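**Q** the sequence isn't on hand, but the structure is:
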């Protein structure tokens, strides 16, 4: 009896070793997009009232967990029965990411008239703050869903020749890292200033290491957020361009003089701009029809 239990424990230990080894390989394959995921989500989780940062981040994290619970079983089922649908989902997701990235760049150079008015408001009502939060949370969860699909499919591709049980465990580990790891780091970033204030308070006004570190954290946060906004936008275009380049590899032959990363960025940006103009045209048509009626 005892020998049977020990044999079972040996099998479990060996399985866990295999899962750890395969998870390490999958993590390396998804490292790039996990970095993009971090930049995008840190940018989306910032810009809230200080007291609302953690509640908003928790709402996005819960949405991310729900995304994974939906994506994981659906991905395994689609891969087993109708694998071609995965490519369509990736392309649609890529279009959304390209649109988001290109729209931010377009808005920077050609800001919407109402955007300027909102930016000049020094105070917002509680209802306006809650509406703003709700919109940003929804946008963050949708973007997380698309990035999660990409991460999970890439991770699955590294273990596609393994047994189903191994696939489920390895991909689940990567999905957990993509949520807990990414949003844990995001939480640290958006609370940098609070940590800085605490260090300044503990220094009791003395110009010591605590005071200097606290001051550095407080002053660094706005620059970090600005940097993440830029990096997050670029990451959206890189991820979308990477999806398109992978799905349509023949197109790279027409621009083989460009490095791969430049081609992917331009691909994502051009497709994104096309999507922006199509959406703008659609909104104008709908607005014109509503005026006529």
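**A** All right, it came through fine. Here the structure is a predicted model, which is why all the values come from computation and not from measurement. Numbers count the residues shown, from 1 in each chain.

**Q** only C-alpha atoms for contact and neighbour calcs from this point on.
**A** OK.

**Q** which strands and helices sit next to the strand or helix carrying residue 145?
**A** In this structure, residue 145 sits in helix 126-158 according to DSSP states H and E. Counting by 3 or more C-alpha pairs under 8 Å, 6 or more residues apart in numbering; DSSP states H and E, the packing neighbours recorded for helix 126-158 are helix 2-44, helix 53-81, helix 84-109, helix 164-176.

**Q** what about 7 Å?
**A** Applying 3 or more C-alpha pairs under 7 Å, 6 or more residues apart in numbering; DSSP states H and E, we find helix 126-158 packed against helix 2-44, helix 53-81, helix 164-176.

**Q** what distance separates the first one from the centre of its chain?
**A** In other words, helix 2-44. In terms of C-alpha atoms, centre = their mean, to the nearest Å, the centre of helix 2-44 is found 20 Å from the chain centre.

**Q** second structure follows, compare the two:
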């Protein structure tokens, strides 16, 4: 009997030790899981913030694709473009980005600089058109019925989104600080989903805001409600203009910054050093706001550098790349940027 009790006591001791091990494993797993989650969320936040310029531009650009179409089709069109954006980011670009990062990471800096150059070109072109009083119209849409026009607009928007999404994913990948390809993939997926929801949720609000304002102005029970509705309708053109201006500035800032840092990776540090020295001198002159002033001057000079790069690229694109694309049957319109923005 005493031997049985001793055996049971040993079994109980083993079970207790096993339970302690399980608790330790669970605690370690929770700690590692929390660390991984923190890394993922932190990297996703950094990557999303670094992609801000493209995000703002995408949100500013997309509403034009519903212009001139029936109001009832505005939200369905935005949803179709959003689905295309999810496909672009998650199905096509995410695997390509992970494979490049794993097997050909040396290609990422030049690809990132290429995306930065595209941002600079787009921003400079918008400024040039604003100065010249030009506009990107849809004159080629005349004669199309509503269904054909919708299909054309959605296809054009998804194509433009692919370019912008490629920039977002490349910029995001460069901001991720993770050793595991699985964490990289998870962060990129979170950035892709979060940014797409942010962009097209914002677009949905923007394209319907004037309709909501008009409805409030018409059926509001209180005079304050009706006045608020009229205020929304009146404000929307200015809001869209402000978003476009902010988007253009952000494109030049982000694009210029990408190229400056890319040049440093290729041992060309003069632009970066000069911007750094000027920004820190400006910050030192106002010690009470040194951090804010340094950041602002850095962003401003990055934007000026980006504008110079973009202006230099415009004749190259319009005089060389677009004619070459037409000769190869790859498309291209009469003006630079007409395909995309």
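**A** Looks like it came in fine. Values in this document were obtained by computation on a predicted structure and should not be read as measured data.

**Q** TM between them?
**A** For this chain pair, the superposition-based TM-score is 0.78 by TM-score structural alignment, normalised by the length of structure 1; 276 aligned residues with a C-alpha RMSD of 3.4 Å.

**Q** related to what we said a few turns ago, what angle sits between the helix holding residue 145 of structure 1 and helix 84-109?
**A** 140 degrees (axes from the mean of the first three to the mean of the last three C-alpha atoms, to 10 degrees).

**Q** now helix 126-158 of structure 1: buried residues?
**A** For helix 126-158 of structure 1, burial by neighbour count (16 or more other C-alpha atoms under 10 Å) applies to 133, 136-137, 140-156, 158.

**Q** what angle do that helix and helix 53-81 make?
**A** Using the same axes, to 10 degrees: helix 126-158 of structure 1 against helix 53-81 is 40 degrees.

**Q** any idea how far the residue nearest the centre of structure 1 is from residue 271 of structure 1?
**A** Closest to where the C-alpha atoms of structure 1 average out (C-alpha atoms, centre = their mean) is residue 37, at 3.2 Å. Relative to residue 271 of structure 1, residue 37 of structure 1 is positioned 20 Å away (criterion: C-alpha to C-alpha, to the nearest Å).

**Q** how about residue 85 of structure 1?
**A** Distance, residue 85 of structure 1 to residue 271 of structure 1, using C-alpha to C-alpha: 21 Å.

**Q** picking that back up, reformat the helices and strands packed on helix 126-158 of structure 1 as a markdown table; add distance to residue 186 of structure 1.
**A** A markdown table is the format used below for those (distance: least, C-alpha to C-alpha, whole Å):
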| stretch | distance to residue 186 of structure 1 |
| --- | --- |
| helix 2-44 | 5 |
| helix 53-81 | 8 |
| helix 164-176 | 15 |
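
**Q** tell me which of those lies nearest to residue 251 of structure 1.
**A** Nearest of these to residue 251 of structure 1, taken as C-alpha to C-alpha: helix 2-44 at 22.0 Å.

**Q** show me what that closest one is packed against.
**A** helix 126-158, helix 164-176, helix 209-247.

**Q** do you know which of those helices lies nearest residue 65 of structure 1?
**A** Using C-alpha to C-alpha, the helices and strands packed on helix 2-44 of structure 1 put helix 164-176 closest to residue 65 of structure 1, at 8.3 Å.

**Q** so the closest one matches what in structure 2?
**A** Using TM-score structural alignment, helix 164-176 of structure 1 corresponds to residues 181-193 of structure 2.

**Q** hmm, who's touching the matching stretch?
**A** By C-alpha atoms under 7 Å, 6 or more residues apart in numbering, the residues outside stretch 181-193 of structure 2 that reach it are 40, 43-44, 48, 89-90, 94, 98, 169, 172-173, 176, 178.

**Q** now the residues you listed in CSV, with distance to residue 78 of structure 2?
**A** Output for these, formatted as CSV (distance: C-alpha to C-alpha, whole Å):
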residue, distance to residue 78 of structure 2
40, 29
43, 28
44, 25
48, 21
89, 16
90, 18
94, 22
98, 28
169, 21
172, 24
173, 26
176, 29
178, 34
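
**Q** circling back to that earlier point, nearest to residue 277 of structure 1, of the helices and strands packed on helix 2-44 of structure 1?
**A** Nearest of the helices and strands packed on helix 2-44 of structure 1 (C-alpha to C-alpha): helix 209-247, 16.2 Å.

**Q** how much does that closest one deviate in direction from helix 84-109?
**A** 130 degrees.

**Q** list the buried residues in helix 209-247 of structure 1.
**A** Applying a neighbour-count criterion of 16+ other C-alpha under 10 Å, the buried positions in helix 209-247 of structure 1 are 210-211, 213-215, 217-218, 221-222, 224-225, 228-245.

**Q** please consider this matter closed, and thank you.
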